[in-house]
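Trainee: dropping a prediction and its sequence here:
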Amino acid sequence: MKIHLSSVFVDDQDKALRFYTDVLGFEKKHDVPLGVDRWLTVVSPEDPDGTELLLEPAGHPAVQPYRAALVTDGIPATSFAVEDVRAEYDRLRALGVRFAQEPVETGAVTTAVLDDTCGNLIQIVHSA
């Protein structure tokens, strides 16, 4: 068994697609119209047939309180692996990304937490 799909709830799918592709560097995999929303997924260019991230519309009534609680408590909605957290932090800051947590080293793990502009905190992580 392997993970095929994960999702993050987003306020605006077009805005999320721009952020996740133009800023974070993912590639669009699927974009299927479903009424007013879309089945919209992105993948890592390093693994185009790997795990997809669904940019899921945040319209369900349970989503807003759930996301608000996560953001208030500083809990990331998901985590992305990077080779060098500090370098990725610097690259993303230069693109105007706001971070809720600057890079922190805890033993063999380095993390930072960014705001995806779509209602979520996202962690970037490297494990030595």
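Mentor: Looks like it arrived, so ask away. Numbering: from 1, shown residues only.
Trainee: make it CA atoms for all contacts and neighbour counts henceforth
Mentor: Will do.
Trainee: for V8, what are its contacts?
Mentor: 53-56, 77-78, 120 (Cα atoms under 8 Å, 6 or more residues apart in numbering).
Trainee: swap in 10 Å and give it another go.
Mentor: Applying Cα atoms under 10 Å, 6 or more residues apart in numbering, one finds that V8 lies in contact with 16, 53-58, 67, 77-78, 118-122.
Trainee: what does M1 give?
Mentor: By Cα under 10 Å, 6+ apart, no residues touch M1.
Trainee: gap between it and V8?
Mentor: Applying Cα to Cα, to the nearest Å, the value for M1 to V8 is 21 Å.
Trainee: swap in L92?
Mentor: Using Cα to Cα, L92 is found at 19 Å from V8.
Trainee: here comes the other one, which I'd like you to weigh against the first:
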Amino acid sequence: MRVKMSSIHVIDPALAFDFYTTTLGFEPLMVMPDYNLFIVQAPNIPDGPGLLLEPSDHPAAQAYRSALYDEGMPAIVFGVDDVAAEMERLSALGVRFTGPPATDAMGTQAVFDDGCGNYIQLHQD
């Protein structure tokens, strides 16, 4: 068994698709704008899981996304080889981080705002 697809609730799936592909570097997996359906996946992993950019228009989804955001909790964690280098790259593209990277027994982490209603954590082992 493996993860085939996961989702993240976003305020605007089309806007999120642009950010996740153009800024973060994910690749389009399925794009159906007429259905507000946008799925991306990590580059160079053709059989990897998809990430559905889920519309947050259902009251339960909106409450969940908003609660996480209001608490400053990341909605999802993305693994990277070098948190500092990724922070530098993304900061140059205008991405806003909540603070400097932190290192503990679990690795190095940094959190940024995706501009689509979520905080995202970068993690390096």
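Mentor: Thanks, I have it. Keep in mind it's a predicted model, so treat the numbers as computed, not measured.
Trainee: follow-up on the earlier one: among the contacts of V8 of structure 1, which ones are buried?
Mentor: The neighbour-count test (16 or more other Cα atoms under 10 Å) marks 16, 53-58, 67, 77, 118-122 as buried among the contacts of V8 of structure 1.
Trainee: and those as a markdown table, adding distance to V109 of structure 1?
Mentor: Below are those laid out as a markdown table (distance: Cα to Cα, whole Å):
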| residue | distance to V109 of structure 1 |
| --- | --- |
| A16 | 28 |
| L53 | 23 |
| L54 | 26 |
| L55 | 27 |
| E56 | 29 |
| P57 | 32 |
| A58 | 31 |
| R67 | 25 |
| A77 | 18 |
| C118 | 26 |
| G119 | 25 |
| N120 | 22 |
| L121 | 18 |
| I122 | 16 |
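Trainee: quick check, nearest of these to G35 of structure 1?
Mentor: P57 (11.8 Å; Cα to Cα).
Trainee: measure that closest one to H126 of structure 1 for me?
Mentor: Computed as Cα to Cα, the P57 of structure 1 to H126 of structure 1 distance reads 29 Å.
Trainee: equivalent analysis for V10 of structure 1, please.
Mentor: Applying Cα to Cα to V10 of structure 1 and H126 of structure 1 gives a distance of 25 Å.
Trainee: please, where are all the strands along structure 2?
Mentor: Listed in chain order, the strands of structure 2 (DSSP state E) span 5-10, 27-32, 37-41, 50-55, 74-79, 96-97, 102-104, 107-113, 119-124.
Trainee: the last one vs structure 1, average offset?
Mentor: For strand 119-124 of structure 2, the mean distance to aligned residues of structure 1 following superposition is 0.5 Å (mean Cα distance after the TM-score superposition for structure 1).
Trainee: what do you get for the fourth one?
Mentor: In the superposition with structure 1, the aligned residues lie an average of 0.5 Å away from strand 50-55 of structure 2, counting by mean Cα distance after the TM-score superposition for structure 1.
Trainee: state the span of structure 1 onto which that strand is aligned.
Mentor: Using TM-score structural alignment, strand 50-55 of structure 2 lines up with residues 52-57 of structure 1.
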